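A.B. asks: Need coordinates for the following:
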Amino acid sequence: MKMKKKVSVMLLAAAAALCMAATAFGAGNSATAISGTKGTKKSEDFDLLFDGSVGTKWCTLMPDPYVIFSLPSAQSITGYTLVTGSDSNRWLGRNPKSWTLYGCNSATAPGVDDSGWTVIDTVTDDDTMKNASSAAYTFNLDQAAPAYQYYKFQVDKKGQTMQLSELILNYPGSSQTVQQLVGGSYGTNNLTEGAEKLLDGRADTKWCTADTEPWIIFRMTQPTSAKGYYMVTGNDNSQYPGRNPKSWTLYGCNADTAPDEDYGGWEVVHQVTDDATMEDRNGTAYYFALDQASPAYEYYMLKVSEKNSFVMQLSEFAIDYEGLSYSFTGLGGSQTTAENGGGGITGTLTCGSCAGRGENHCFVCQGSGWDPLGEVCENCDGRGEVTCTACNGTGHL
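C.D. replies: You can find the predicted model right below:
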């Protein structure tokens, strides 16, 4: 079955080189991992392809990696979306190069070599996926595949290391969607605190800007009716108080091409004036409910009209919609599920030695995972990284 590729990354001239992020899954529709090639470590195993966070990833050194997963019921997919790792702009060449997607229906969970697998799509020497972090790429099929409950994603060609953050199957009725960054106000340090950090699924990064009226525009992979939205405070709000937004407006629209900040078709979805709800707590989720669900919009824009200080920052932002179970990687590195009711988990100060990652590059192999003789580095077991001694791997002090 021949497929068409559609690159989903969209940029605005007014923004820096930004990519999309923040995968959000609808409850009851998410895939479940069954088996696969082990990751370089437990925190990078194959099941993280379906955890709904682009802050985690499946990362493996093994040849011909695969993952087998299932849907709650058989579905006829129209395509699928692959999301690159959250650090693909730093660790280059880790996207899969060639792969095959299979489907099958069987009474029990199939194995990797079972004879019942049917090819749905094959990609050879892909050149659409770039070295961009948390970037989603949608691969549309020429025609819908037969309905299958079980799927196998087999990587046929890769570099030394392969990684992916999320794998999403697209089919009618699925409430799974990806929020894709279109553009936004520059960060105070646009390399580390740019607008893309607001949608990377991690509370230990942030969008921090001194813009007078900060804004961010993102696209949903399908028009989505908003019930509310989540805001997660910065990772160091307790250390730098007064950086939460004070007044803002959420807009929505549908347009043939990606709109900019001044587009005339924006419709007001929700407004907040002189907010007193958000506190100076680290990495804490707050929920803002709409009085009624909005129309289904493809594009949304958050525009801050008033700040509490010269600098404004947020760690995460996500539209809430029917069926969503929103989660992100919290300050402690574990998956945090945000309830649509109020504050989440108070974090601690981010470790400056590892920038909250809990790991540093291996000094023996300089992060390559290989020693000078071409053997797997014994100091880091080929991972290229070692536990940060300053925070004992927690990422926080």
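
A.B. asks: all contacts plus neighbour counts: C-alpha atoms, from now on.
C.D. replies: Will do.

A.B. asks: could you say what helices and strands the helix or strand encompassing Tyr151 packs with?
C.D. replies: Assigned by DSSP states H and E, Tyr151 belongs to strand 148-157. Identification of packing neighbours for strand 148-157 by 3 or more C-alpha pairs under 8 Å, 6 or more residues apart in numbering; DSSP states H and E yields strand 66-75, strand 98-104.

A.B. asks: right, so of those, which gets closest to Val304?
C.D. replies: The closest of the helices and strands packed on strand 148-157 to Val304 is strand 66-75. By C-alpha to C-alpha, the value is 39.2 Å.

A.B. asks: my guess is Leu302 meets Trp215, correct?
C.D. replies: Yes. The pair Leu302 and Trp215 passes the contact test of C-alpha atoms under 8 Å, sitting 5.5 Å apart.

A.B. asks: State whether Ile216 is indeed within a strand.
C.D. replies: Yes. Counting by DSSP: H, G, I helix; E, B strand; the rest coil, Ile216 is located in a strand.

A.B. asks: Touching, it and Lys303? I think so.
C.D. replies: Yes. At 6.6 Å, Ile216 counts as touching Lys303 under the criterion of C-alpha under 8 Å.

A.B. asks: now the other sequence, so there's something to compare against:
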Amino acid sequence: MALRGVKNFLCGSRVLTVKQNGVMRLSLVWYHCSEESERESLPSEWYEKAFLKLTKLSSFLKTVDLINGRPVNVIDESRVHDDILLENLHLFKSLARDFIGCPSVQETMKKNMIVALGSNAECKEPLCFSKASERESIRVDSLTKVASFLDISAQQRKVVRAAICPQVTRHQILTGALEEILDGLKSEIEYFDSRCPSNQVKMAKQIVVSCLKVLDIATSYNPESTSWMRVAPVKDADSPTTSHKWEDILERFIDLVDCLSEETKLALDVKKAEVMKEALYQIRDVRIDKNIGYRETRHQESLVQKILSKTLGHSSRCLFTLLTYYLYGNMQDIEVEVRGGLYEIGQGNKFRLCMGKILTSDEEKMLWSGVKQLDKALGLFKFIWEAAGMKGDLELQGHLWCIGTDSRSLAYRGNTFLLHGIDHFR
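C.D. replies: A predicted model of the protein is given here:
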């Protein structure tokens, strides 16, 4: 289909089919239209063609999903390094987001919710994902983004910060987050170094190993299992005293980010390292010393927590990163493929947070992987809601879409997740 034909006929469409050397290629094209026209469904001809493309892509991508911004084979949980596959995944998700707005899928969703939530739902339930803005994706990477989504006031945001800072700035949370970032970056660097070796990547690998060695000094003792009476280790006269400051790790992180600034394939991991520089800068003058007793160690850890609690503001991405590690024990990005919204339901100050995930297949592992990713995102929003002391009960509801599947509901950790089938446009 020629560009002019697509442009005349699709408002808001993102798909362009181009024929090059006898090969049909799909590319993403963005168009802008008014808010009113965004809310209208696209022509039936678009849905018919889009469904054929979705079906083919679903078959090709049936075991693959986007996790932490990267393609992963969900069946064996292995990372997939394939740029073309990644491009097709993004195309599939983009097409599906538009398709969710078509009348037949909206009707399927409505019926599915009535069955899952009861016969009275039809007149009470809000219409979710009907607006184009509600079908866009969102990367959740700051407290400010979450607070804006939940309509949390500036005063309440101060309450959130005061509530979470003492928890997420603890020494073991900071060191755990740093180790997680470095281990992830090391794994990615080793993969690319084995296939596309370069001086910059080799140097970055050395910096990561060096960082981990210094960080090991800060985590070599476990305060939970050590007696308060422990004295400093006996120093070996023939060995130099091992003494560092957090500034040593800060300098290494700065060098690491600079070293990999041009490596686009490592951008996600480098960004995480760059975010953590804020915390390291604040505690740069605090000592890291392996050869001290328990009381001195606890003093250093307390000092780290005190400084970070005071200096990391609500809008700090570093604070948000520490929060996600505190809640989930890993540094995976939280990306919501279909952002949904916050809806008021019934009476009595009740609200429902709806968010969605697009699946390439309804295989059990794929389905439950999607449910867990959604639950993680929804749980984070509810945590902030409760930390802000928001009035009203917040119910969480996840929605998943898949080509040609039977609609049904699932329960996970006390929340409802609705699986909707995407069928031929009618």
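
A.B. asks: Next, the TM-score between them, please.
C.D. replies: The TM-score (TM-score structural alignment, normalised by the length of structure 1) is 0.23; 154 aligned residues with a C-alpha RMSD of 7.0 Å.

A.B. asks: Tell me which residues of the strand holding Tyr151 of structure 1 come out buried.
C.D. replies: For strand 148-157 of structure 1, the neighbour count (16 or more other C-alpha atoms under 10 Å) marks 148-157 as buried.

A.B. asks: Any chance of the residues you listed in CSV with distance to Cys59 of structure 1 as columns?
C.D. replies: Converted to CSV, the buried residues of strand 148-157 of structure 1 look like this (distance: C-alpha to C-alpha, whole Å):
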residue, distance to Cys59 of structure 1
Tyr148, 26
Gln149, 25
Tyr150, 22
Tyr151, 19
Lys152, 17
Phe153, 14
Gln154, 14
Val155, 12
Asp156, 15
Lys157, 14
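
A.B. asks: As TSV, the helices and strands packed on strand 148-157 of structure 1 with mean neighbour count would be great.
C.D. replies: As requested, those are arranged in TSV below (neighbours: other C-alpha atoms under 10 Å):
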stretch	mean neighbour count
strand 66-75	18
strand 98-104	20
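
A.B. asks: So for Thr336 of structure 1, which of those strands sits nearest?
C.D. replies: Judging those by C-alpha to C-alpha, what sits closest to Thr336 of structure 1 is strand 66-75, at 22.9 Å.

A.B. asks: packing partners for that closest one?
C.D. replies: Against strand 66-75 of structure 1 (3+ C-alpha pairs under 8 Å, 6+ apart) you get strand 32-36, strand 148-157.

A.B. asks: after the last one comes which helix or strand?
C.D. replies: Scanning the chain past strand 148-157 of structure 1 towards its C-terminal end, the next helix or strand to appear is strand 162-164 (assignment: DSSP H and E).

A.B. asks: If you count contacts, what does that next one end up packed against?
C.D. replies: Against strand 162-164 of structure 1 (3+ C-alpha pairs under 8 Å, 6+ apart) you get strand 58-60.

A.B. asks: ok, back up a step: do you know which of the helices and strands packed on strand 148-157 of structure 1 lies nearest Leu181 of structure 1?
C.D. replies: strand 98-104 (26.2 Å).

A.B. asks: Could you list every helix and strand that that closest one packs against?
C.D. replies: Packing partners of strand 98-104 of structure 1 (3+ C-alpha pairs under 8 Å, 6+ apart): strand 118-123, strand 148-157.

A.B. asks: ok, 10 Å please
C.D. replies: Here strand 98-104 of structure 1 touches strand 66-75, strand 118-123, strand 148-157, going by 3 or more C-alpha pairs under 10 Å, 6 or more residues apart in numbering; DSSP states H and E.

A.B. asks: buried sites along the second one?
C.D. replies: Across strand 118-123 of structure 1, burial judged by 16+ other C-alpha under 10 Å covers 120-123.

A.B. asks: of all the buried residues of strand 148-157 of structure 1, which comes closest to Ser73 of structure 1?
C.D. replies: Nearest to Ser73 of structure 1 among those, with distances taken as C-alpha to C-alpha, is Gln149, at 5.5 Å.

A.B. asks: Any figure for the gap between Thr177 of structure 1 and Ala24 of structure 1?
C.D. replies: Thr177 of structure 1 sits 6 Å away from Ala24 of structure 1, going by C-alpha to C-alpha, to the nearest Å.

A.B. asks: Could you point out the longest strand of structure 2?
C.D. replies: Criterion DSSP state E: the longest strand present in structure 2 is strand 393-403.
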